[in-house]
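Undergrad: Sequence plus predicted model, see below.
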Amino acid sequence: MVKNLNIKALDRKKRKGEGKRLKTKTDTKKGQYIKSALPRNTINDLAFDATLRAAAPYQRVREANGLAVIIKTEDLREKLREKRTGSTIVFVVDASGSMGVKKRMETVKGAVVSLLTDAYQKRDRVGLVSFRKKDAEVLLNITRSVDMAEKCLRDLPTGGKTPLAAGLLKGYEIIKNEQRKNSDLLPILVLVSDGRTNVALGEGDSFTEALEMGKRIAGEGVQMIVVDTEVDFIKLGLARKLAAAMGARYYRIEDLEADVLAEAVRDLSKESSF
C-alpha cells in the first residue's frame, strides 16, 4: 500500500481558489509577496521596493522639480504573490480482466485512500472511475470522505473487455463538471492501465481513439499521470505511448508501489506555465 501521499507543487497558472495543498500564483492581493515583475496591464498591487530600486540609478540625471524621488512609468513594478489552493484528483482505473489485476487494484485502493486521508488537511477532492466490459463507471464522485472511499473500493468489480477511451472520457467529464463549480482547483487525472484496449466509442481503432481522447484532455490544461500496469512477458508499451502522446508523466506499477506516484503529483504543476 502507498503511504504518506503528500502532494506539494508550484502551480504557475494564476488561481483565486483557497486551499492548503499547492502553491499557486494569484492575481489577488492575498498571499505572500514573492517577487516583482513589469506590469502587464493596470497596476493594482504596486511593489514599492522594486519600483524604488528600478528608479534609483537614474536619480542624478532626472530633473527633480522639487521632488525627493523621481519615478517614471518605466520604473513601475507590480507584486507577484503566492498562495495555496486545492486540487481535484481523478483516478481512472482499468478494471478489465488481465494478469496482475488483483495486485493492481490493491495498490490503487491504497493510493486513493491515502490521498483522501491527506485531503482532510489539504482541501483536495478525489474521485474514482473504473472502466471494464463496454463502458466506464463512476465509482466515487468527487469527495473528501475516507469512509465513502473505502466502502466503494472494497468490492470493486473486475473483468471483461477494455473500453479505455470511455474511461478517459468519463474522467474528463467529472473534472469538467467540478471545474464548473470551482474553476480554481488544479485538475489532475491519474490513469492506471496497461494501455491495451479493445472497445471503441465509435467505429474506429480503439487505441487511436484513446490517444485522441487523451490529447484532447491534456490540451485543456488537465495535468496527467499514467501508471503502467503491464505485466506480460512480451510488453507492447502501449501505456508509455499513450503517456507520450498526452504529455503525461509515466510510471510503472512497480514505481507506484515504491511511492513514486506521490512525488509525481507533488511536482506536476511545476511544469505549467503562466
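TA: Noted; the coordinates are in hand.

Undergrad: can we go C-alpha only for contacts and neighbour counts from here?
TA: OK.

Undergrad: How much space separates the residue lying closest to residue 8 once chain neighbours are set aside from residue 259?
TA: The spatially closest residue to residue 8, leaving aside those adjacent along the chain, is residue 266, at 4.2 Å (CA to CA, 6 or more residues apart in numbering). To residue 259, residue 266 is 12 Å away according to CA to CA, to the nearest Å.

Undergrad: Please apply the same query to residue 86.
TA: 21 Å.

Undergrad: this is the comparison structure:
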Amino acid sequence: MVRRFAGRRSRTRTERKRGRYIQSRPSYGKADDLAFDATLRAAAPHQREREEDRQRVAFSVRPSDYMRKVRVRRAANLILFLVDASWSMAVAERMQATKGAILSLLTDAYQRRDRVGLIVFQKDRATLVLPPTNSVTLAQRALADIPVGGKTPLSAGLKLAYDVLMRERMLHPDVMPLLIVLTDGAGNVSMGKLPPHEEAYRIARQIAEEHIHSVVINMEHVAFDQGLAQALADQLQAPCYTIGELKAENLYQTVRKEMQTTQLNPMPDERR
C-alpha cells in the first residue's frame, strides 16, 4: 500500500473488489476476482503442450494460469494527535500549536474526506477530546477548553489511541491512519502493575504490530533530553522529530510531510 498524496488524491491498493483495475498478479490457483485478459495471456504460450486438454476445449486454461486483478481506489487519511497535557512540558505552547495544526489540517482536508482527532493525557487518565471528524466547527468547539496539569499517564494515552484507531479501522477499512504523538516520553503513571515505561512500550509495540504509521514529536528541551521520546519512537517503529520552534505551521508541515512522502505498511487484510 503506497500513499502518493494526501486525502482523496491518495492512491491505495485494495484487496476488495472495488476500485480501478490497473495491473495483475498470479493468484496461485485462486479464482477470486480474476483478470481474464491477463489469465488468457498467461495460458496462451502453453496451448501446444496441452493438446490433450484441447481435444475437449478450444483454449486450455489451468489454475496455474490464473491472474488476479490489482485494484486501486481513493482513500481518506485519519490523523490522530496524542498530546501530553501534563505539567511535564510547556503545555500552553504545545496545546496552541496542536490546536492550530488540527484546524489547518481540517481546513485543508475539507475536499479530501480526511478526518482529524485529538487525545490528551494528564493526571491519571487519557481523554478523547475530539473524536475523528472532518468538521472544523466541531473541532473549534471541542478544542476551546482542554484540561491540563498533573502527572503523565503515557500508557493510558497510547492505549486509548490504539482503541480509537482499531475501531476506526473496523468502521472504515480503507482509512489510512497516522498517529502523531507529542511528548517527552517521560511517562510516570501506570494503568496496571507494570512500571510506567514498560507498560507504555508494550502498548507501543502493539500499535507497531498493527502497521499503524506513527510519528513522535519530541517535546523535551535539548539540554535536558534523556532520549525517552526516541525510545518510545523505537517501540512504535516511528521517526522522532524535534521541532525547533513549536508553532502550528511547523507542526502542520511536519504532518503533511509524513502524509505525502512516506510509504505506509499494508493493512492487515493485505499482508502476505
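TA: Received, thanks. Because the structure is a prediction, the values reported are computed rather than measured.

Undergrad: Send over the TM-score of the superposed chains.
TA: Once superposed, the chains reach a TM-score of 0.82 (TM-score structural alignment, normalised by the length of structure 2), with 260 aligned residues with a CA RMSD of 2.8 Å.

Undergrad: where along structure 1 do the strands fall?
TA: Assigned by DSSP state E, the strands in structure 1 fall at 10-11, 22-26, 32-37, 78-85, 87-94, 125-132, 135-143, 186-193, 223-228, 249-252.

Undergrad: any idea how far the residue nearest to the spatial centre of structure 2 lies from residue 263 of structure 2?
TA: Central residue of structure 2 (CA atoms, centre = their mean): residue 177, 2.5 Å from the mean position. For residue 177 of structure 2, the distance to residue 263 of structure 2 (CA to CA) stands at 12 Å.

Undergrad: ranges for the helices of structure 2?
TA: Assigned by DSSP state H, the helices in structure 2 fall at 36-43, 51-54, 91-109, 136-142, 154-171, 196-209, 228-236, 248-261.

Undergrad: And the shortest one, how far out from the chain middle?
TA: Right, helix 51-54 of structure 2. 51 Å (CA atoms, centre = their mean, to the nearest Å).

Undergrad: Name the residues of it that are buried.
TA: For helix 51-54 of structure 2, the buried set under the neighbour-count rule, 16 or more other CA atoms under 10 Å, is empty.

Undergrad: Format the strands of structure 1 as a markdown table; extra columns: distance to residue 69 of structure 1.
TA: Formatted as a markdown table, these follow (distance: least, CA to CA, whole Å):
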| stretch | distance to residue 69 of structure 1 |
| --- | --- |
| strand 10-11 | 37 |
| strand 22-26 | 30 |
| strand 32-37 | 20 |
| strand 78-85 | 18 |
| strand 87-94 | 45 |
| strand 125-132 | 50 |
| strand 135-143 | 55 |
| strand 186-193 | 43 |
| strand 223-228 | 47 |
| strand 249-252 | 51 |
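
Undergrad: Skip the chain neighbours and tell me the closest residue to the corresponding residue of structure 2 for residue 138 of structure 1.
TA: For residue 138 of structure 1, the aligned position in structure 2 is residue 128, judged by TM-score structural alignment. Of all residues beyond its chain neighbours, the one nearest residue 128 of structure 2 is residue 119 (4.5 Å), with distances taken as CA to CA, 6+ apart.
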